[in-house]
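Q: no sequence on hand, only this structure:
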């Protein structure tokens, strides 16, 4: 696991610039900082040493080729053995060693051989010199890039804050970014908060040569399950899933540094915890909760799973009085505004993992998106009205459309409407178009739309950036190609069997997880913001001071009188209707303040 950066084309970039880029994301690779400069190009790497520690120095090089890599390749030993039959030899056991030999043999298609998570940069000088960037199909590792004003140079980095250290960084904020953020709870790709900066989408290959830029995306083909008697069943799907996950967990637990598991107390993380404990001895588990009595407290479920599995359990407790300082800390590590309330918990949890001496943590992310674990998927699938997609889009927003319309200033609302803004059903219409295309059934279309359009930017960027802020690698079993391919092959009535959502996961987990965890209603792993934004609570005072203060930077976009109305409503009658937009505005205001940004008045 590392952080990578570089540039290609135009004039040579000074070493002090590269040092500044690397320094901006030092936490993501504290073990070694290296760079290679060539004629009009540079590649750099901040290394978090996980596998093949003694020999995994980057950039990797072969004749006419250089490469830097962020991620982990879990089938590297199998690939190394195959490459050895082709005459390649290796020193050590670093997973990145196999990348350039595979590229030599297969060209751009080499990424189809990789099982893991990755963002890879290759400078190929053999024919027409070019830069190529590659991302895995789940989008677990980020890459941001931009072109110079003259179009001759492309710069890239794993983090936006690092990319901004290049001297020609185009720092103009997209005036629609606030609408995109509030309409989707995060800035969805491939655009970013900056008008001329983009992020590479999942499963993409970027090629840049001679000032010409092209980006292509590939799909992950579904598996072809061998159903008993040729009939798909939940039981058979559960057996397949369990076999695949045990294989993936076995590879993910293989590292040269200590590995732990995150146990929220929910089904998915409990299942991965149980499998990990079955595969290796002396597994450490981590759970986070809040001092005091709060709604949605799952610590007792996590403790039950830990006892059942025999893990060494670490219970992390946060004092809500310290939340304002924690908010200011974690927002600095979010490249773009993100309203996920569990960002606070995620940041603090990975800090505790790091402090306990672990460099790798397994999480249960992705199961809901692959196997239909959220009620919103089922409700939209069963909604036969002509406006189902309008309602569905609202479930992904920080506030209802009518609330956003009242929240925006008249000038900003007019600008958003003229541009066909995010909450103005643009994405809902696109989703409806995909459903009508008939390529997949309605439920599967909903799931894939979420997996590739929303999930990488709302969830995975948060997990990646907030874990790496503490030099911890987050490994995600459910997002490995074998699991994704199986999920894409399952019929809708297998994923949602009657009233049981995520049915194959629940059925597979029964063998390993206490029944109390498998059978209990789904509960999101999140911060109880409705209860925590009340008079007397630290977050309540923070919102009043920042979002309603005279120096609020987001007032160019939002009406202060509407914000005061929401604050008054939350004071008198606390509920999600007011708490969620207030929390979202707090995240936006803190993000702008951390970067000393003042949006332009439109």
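A: Received the coordinates, thanks. Every value quoted in this text rests on a predicted model; they were computed, and no experiment measured them.
Q: C-alpha from now on. contacts and neighbour counts both.
A: Fine.
Q: secondary structure class for the residue nearest the centre of the chain?
A: What sits nearest the mean C-alpha location of the chain, by Cα atoms, centre = their mean, is residue 460, with 0.8 Å. Following DSSP: H, G, I helix; E, B strand; the rest coil, residue 460 is assigned to helix.
Q: that one and residue 86, how far apart?
A: As for residue 460, its distance to residue 86 is 36 Å (criterion: Cα to Cα, to the nearest Å).
Q: next up, the contacts around the nearest residue to residue 153 once chain neighbours are set aside.
A: For residue 153, the nearest residue in space outside its immediate sequence neighbours is residue 9; the separation is 4.3 Å by Cα to Cα, 6 or more residues apart in numbering. Residue 9 makes contact with 40-41, 152-154, 209-211, according to Cα atoms under 8 Å, 6 or more residues apart in numbering.
Q: let's bring in a second model and compare:
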């Protein structure tokens, strides 16, 4: 995996543009420490840092053909099959890497090539003849790509921090967008929380010249296949097995060893099982074990390790570790977060790299495509209850929503929870689907914003924004399918793959691969019958039925428990905030960044300064984590790290400004 950056147009002269692209690349070396390179023409500069995984000696970037130059972050897993098809058309190759396959496929098919790729990617492709830059992103936004228009030029980068190196530029937050992010855990469409910075939308490409954006298009959308579901659970299981097995096969393609993450849940257990099917040799697995028993899943991890006989490493994580590493993790998050769950994964990727592993398979994506989130259960309850709102029996199902949360089965709590869910009976079936409940929970954050930023909770505005990203056939889907779409468009690409996936693994130069996000798997399962995915309140039902005989009973039969880490508890030590958290939540720092109301934050902190209750609610955990991470995000925007590139590690330097080219390495 790699990092890419680009500068197109503007008023910079050649030497200034080259210095600028080198500065941008220097912020991305954690994504690719194995070499770096640049390409410069009269209008454009491209930069690349490489994490070498396929064709270790070849495949350096930027890579140029007679007409095109590519700067690419990602993997094309079906590159061998595509190479064979291209060779039948007379195309010749000089390397065995997937980068050259992507370049030659674009030469032959143009933008139609993107729909042929089975992979995860962000690409910058320069047409030397037309003086046009094509930028593209994979189907589900697994690999990031941001765009900034500044000083008459367009800047592109895998990570936002690269923009912090631009002379005279400092990123600032759009407060209404920040509040939208607070409500939904992501902003809608291609917007970000920063003024002037947007994200290239998943499944799209865009065209630019030095004068500006000149077009683009969408080559993929979730649910576009209009597929049909198998009629029986057995047929559905057979298709899932076939597709997922092949997905893992493709994602094991590598010229370096591949490991796997093992959380103790069914998703990662299935992936490690399938890895063992293809990899008969002992392979490495990695997991997080928490000192706090409430979060620890090491028993289930050990059960699976015994089943597959992997070479396993478990990283022990306590409250102090999360507190200690939170600031550095926020540097890589590049946005406020709502949970500390990404921090242990940040720590784990460091251990993975120390053990010589550059690639890990993980279970992300299963919750979205197999209805594993709590939002799916809540929607199912609301839909059932909504058919008979006056029923006294139907709302009793609230008690069965969360088996792992004791207060849900507490009779004394039932009345309050009934009133809470009753408030959504008339609102769950709009375009936001399950996001209605998330936004309802998080709207309390409006009270914490500073009075100079009068953010407002406008549900109709959110719904209208959502409508703009919905496909034409959205209305024909079931309620659960609609929620699958919305979760993948918001929570998955903009939050989970960022704060727990791509950013946390590549913070320490480890590439994450996600077999559940093979588009063949996603498209097939999207149209499976709802009852195959959510049977009653049994989440990911099909997965358990299909793979149950391959996994320990303890994993198959355990109630669904989301991966979480200690939030609020990690920042309060000995009756008060930790030194670092106290600094960022101090009145002085709150005034300096000007986002939050000092009095409201002080009240929140004082609530826990003396004693932390045994059970902490979702909102308190979310409030502390969001506000603290927002403060830290402002810190990094004003204090960017300044890294230097090692000239000796430069592998490519192409100067195309005078019609001549040169390269190193």
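A: Cool, the structure landed. These numbers were taken from a predicted model, which means no experiment stands behind them.
Q: can you give me the TM-score here?
A: Overall, the chain-to-chain superposition scores 0.90 on the TM-score scale (TM-score structural alignment, normalised by the length of structure 1); 584 aligned residues with a Cα RMSD of 2.6 Å.
Q: which of the contacts of residue 9 of structure 1 does structure 2 keep?
A: Retained contacts for those in structure 2, judged by both residues aligned by TM-score structural alignment, their matches' Cα atoms under 8 Å, are 40-41, 153-154, 209-211.
Q: which residues in the stretch 101-250 of structure 2 form helices?
A: Residue ranges of the helices in the stretch 101-250 of structure 2, as given by DSSP state H, counting those that start in this stretch, are 175-184, 233-251.
Q: closest one to residue 61 of structure 2 among these?
A: Proximity to residue 61 of structure 2, assessed across the helices of the stretch 101-250 of structure 2 by Cα to Cα, is greatest for helix 233-251 (21.8 Å).
Q: so what's the residue count around residue 149 of structure 1?
A: Counted with other Cα atoms under 10 Å, residues neighbouring residue 149 of structure 1 total 12.
Q: could you find the closest non-adjacent residue to it?
A: Distances taken as Cα to Cα, 6+ apart put residue 168 closest to residue 149 of structure 1, at 7.5 Å, once the chain neighbours are dropped.
Q: what is the neighbour count of that neighbour?
A: Residue 168 of structure 1 has 14 neighbouring residues, counting by other Cα under 10 Å.
Q: that one against residue 148, yeah?
A: Yes: with contacts defined as Cα atoms under 8 Å, residue 168 of structure 1 counts as touching residue 148 at a distance of 6.2 Å.
Q: can you tell me which of the helices of the stretch 101-250 of structure 2 is most buried?
A: When these are scored by mean count of other Cα atoms under 10 Å, the highest mean neighbour count falls to helix 175-184 (a mean of 22).
Q: for that one, give me the average deviation versus structure 1.
A: In the superposition against structure 1, helix 175-184 of structure 2 averages 2.5 Å from its aligned positions (mean Cα distance after the TM-score superposition for structure 1).
Q: what packs against that helix?
A: Applying 3 or more Cα pairs under 8 Å, 6 or more residues apart in numbering; DSSP states H and E, one finds that helix 175-184 of structure 2 makes contact with helix 435-442.
Q: contacts for the helix it packs on?
A: Contacting residues not belonging to helix 435-442 of structure 2 are listed as 182-184, 375, 424, 427-428, 486-487, 619 [Cα under 8 Å, 6+ apart].
Q: in ChimeraX, how would I select the buried members of these?
A: Restricted to buried positions by 16 or more other Cα atoms under 10 Å, the ChimeraX selection for the contacts of helix 435-442 of structure 2 reads:
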select :182,183,184,375,424,428,486,487
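Q: what's the most distant pair in the contacts of helix 435-442 of structure 2?
A: By the measure Cα to Cα, the contacts of helix 435-442 of structure 2 have their two most distant members at 486 and 619, which lie 22.0 Å apart.
Q: quick check, residue 570 of structure 2 in a helix?
A: Yes: inclusion of residue 570 of structure 2 in a helix is indicated when three-state DSSP is applied.
Q: and residue 315 of structure 1, how many neighbours?
A: Look at residue 315 of structure 1: counted by other Cα under 10 Å, it has 17 neighbours.
Q: ok, back up a step: which of the contacts of residue 9 of structure 1 count as buried?
A: So, of those, 41, 152-154, 209, 211 end up buried under the neighbour-count rule (16+ other Cα under 10 Å).
Q: out of these, who's nearest residue 467 of structure 1?
A: For these, the nearest to residue 467 of structure 1 is residue 154 (27.3 Å; Cα to Cα).
Q: tell me the buried residues in the biggest helix by length in structure 2?
A: Counting residues, the longest helix in structure 2 under DSSP state H turns out to be helix 618-638. Neighbour-count burial for helix 618-638 of structure 2, counted by 16+ other Cα under 10 Å, picks out 620-637.
Q: that one packs against which elements?
A: Using 3+ Cα pairs under 8 Å, 6+ apart, the elements in contact with helix 618-638 of structure 2 are helix 319-333, helix 568-571, helix 579-584, helix 587-593.
Q: residue 102 of structure 2 maps to what in structure 1?
A: Superposed on structure 1 with TM-score structural alignment, residue 102 of structure 2 falls opposite residue 99.
Q: my error: substitute residue 605 of structure 2 in the last question.
A: Checking with TM-score structural alignment, residue 605 of structure 2 has residue 567 as its match.
Q: state the number of residues packed around that match.
A: Taking other Cα under 10 Å as the neighbour definition, residue 567 of structure 1 ends up with a count of 24.
Q: ok, it touching residue 577?
A: No: proximity of residue 567 of structure 1 to residue 577 does not meet the contact threshold set by Cα under 8 Å, at 10.7 Å.
Q: want to throw the contacts of residue 9 of structure 1 into CSV with distance to residue 134 of structure 1?
A: As requested, the contacts of residue 9 of structure 1 are exported to CSV (distance: Cα to Cα, whole Å):
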residue, distance to residue 134 of structure 1
40, 20
41, 17
152, 20
153, 18
154, 15
209, 15
210, 19
211, 18
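Q: go through those and flag which are in strands.
A: Counting by DSSP state E, the part of the contacts of residue 9 of structure 1 found in strands is 41, 154, 209.
Q: would CSV of these with distance to residue 273 of structure 1 be doable?
A: Supplementary listing: those in CSV, determined by distance: Cα to Cα, whole Å:
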residue, distance to residue 273 of structure 1
41, 44
154, 42
209, 46
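Q: now, which of those residues sits nearest residue 365 of structure 1?
A: Taking Cα to Cα as the measure, residue 365 of structure 1 sits nearest to residue 154 out of those, at 32.4 Å.
Q: and that closest one, how close does it get to residue 320 of structure 1?
A: When distance is defined by Cα to Cα, residue 154 of structure 1 is 43 Å away from residue 320 of structure 1.
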